[in-house]
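> this one's structure only:
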């Protein structure tokens, strides 16, 4: 897995935008101004939001993720060496869908459905 694969997956999502809010080579993917994925400058993997702290802890305990540094405990870091592309895509889509569901209905209505 790599930054390029994550960026390709995220770029294909309706309404997704990338920025580097802290400078120094971060890829922060946002939907409606809310982040759903972030690749740090050190390029160790991708951080994504989970539904809750318990889900994040479960994935960490199962060895499928690590705690995402600098993020809330509901975020996980999926290291490049750990996930296959299908699993990584699932984590990205789950994070995207979670953020989308929390956006105001008016904002949600302006974003096309994803395939």
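Everything's here; your move. Computed from a predicted structure; not experimentally measured.
> contacts, neighbours, all on C-alpha from now
Will do.
> Quick check: which element contains residue 99?
helix 85-102 (DSSP states H and E).
> buried sites along that helix?
88-89, 91-96, 99-100 (16 or more other C-alpha atoms under 10 Å).
> what's in contact with that helix?
If you take C-alpha atoms under 8 Å, 6 or more residues apart in numbering as the criterion, helix 85-102 is touched by 1, 6, 9-10, 31-32, 34-37, 48-51, 78, 108.
> cool, and stretch 67-78?
Contacts for stretch 67-78 (C-alpha under 8 Å, 6+ apart): 45-56, 60, 64-66, 88.
> try it again with 10 Å
By C-alpha atoms under 10 Å, 6 or more residues apart in numbering, the surrounding residues in contact with stretch 67-78 are 1, 36-40, 44-57, 59-60, 63-66, 79, 87-88, 91, 95.
> In addition, the following structure is provided for comparison:
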């Protein structure tokens, strides 16, 4: 069983649920929900998830463009395998720097947003 996030050894001020949520909240059309109950923060755009903070595992899981990219990030020590997600997702630990976190969240958001229908994309405000 995992410790509470703030009690986990890898927890640091570099990243927290509050910081992740503050960043994701700035993305056009991004919405948060707890689809499974129990304290998850699932960030979605157009109904498709781009980031998820679990209720027990420390860190945030983000989508990458491929299994190979996810494996490269894991091999480089940037993240770990995101349990319960496709292998193209990685979990960024709480020790991730704020700049890296912002970059990975934005990349995941862009990837998911680009997969929406043209109509759904047109309804969203521009992003960077």
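In hand now; what should we look at? Bear in mind the structure is a predicted one, so any value in this text is a computation, not a measurement.
> rewinding a little: tell me the one of the buried residues of helix 85-102 of structure 1 nearest residue 16 of structure 1?
Each of the buried residues of helix 85-102 of structure 1 was checked against residue 16 of structure 1 using C-alpha to C-alpha; the closest is residue 96, at 8.7 Å.
> Show me what the closest one aligns to in structure 2.
By TM-score structural alignment, residue 96 of structure 1 lines up with residue 109 in structure 2.
> Next up, the contacts around the residue nearest the centre of structure 1.
Centroid-nearest residue in structure 1: residue 37, 2.5 Å away (criterion: C-alpha atoms, centre = their mean). Each residue near residue 37 of structure 1 by C-alpha under 10 Å, 6+ apart is listed here: 6-7, 10, 18, 27-31, 46-49, 75-77, 91-93, 95-96.
> change it to 7 Å
Taking C-alpha atoms under 7 Å, 6 or more residues apart in numbering as the criterion, residue 37 of structure 1 is in contact with 28-29, 46-48, 92.
> Strands of structure 2, residue ranges please.
Taking DSSP state E as the test, the strands found in structure 2 are 30-33, 41-45, 48-53, 60-63, 80-81, 89-92.
> Same list, those, but as CSV with distance to residue 127 of structure 2 please.
As requested, the strands of structure 2 are exported to CSV (distance: least, C-alpha to C-alpha, whole Å):
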stretch, distance to residue 127 of structure 2
strand 30-33, 11
strand 41-45, 12
strand 48-53, 15
strand 60-63, 18
strand 80-81, 28
strand 89-92, 22
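> sorry, back to before: residue in structure 2 matching the residue nearest to the centre of structure 1?
Aligned partner of residue 37 of structure 1 by TM-score structural alignment: residue 51.
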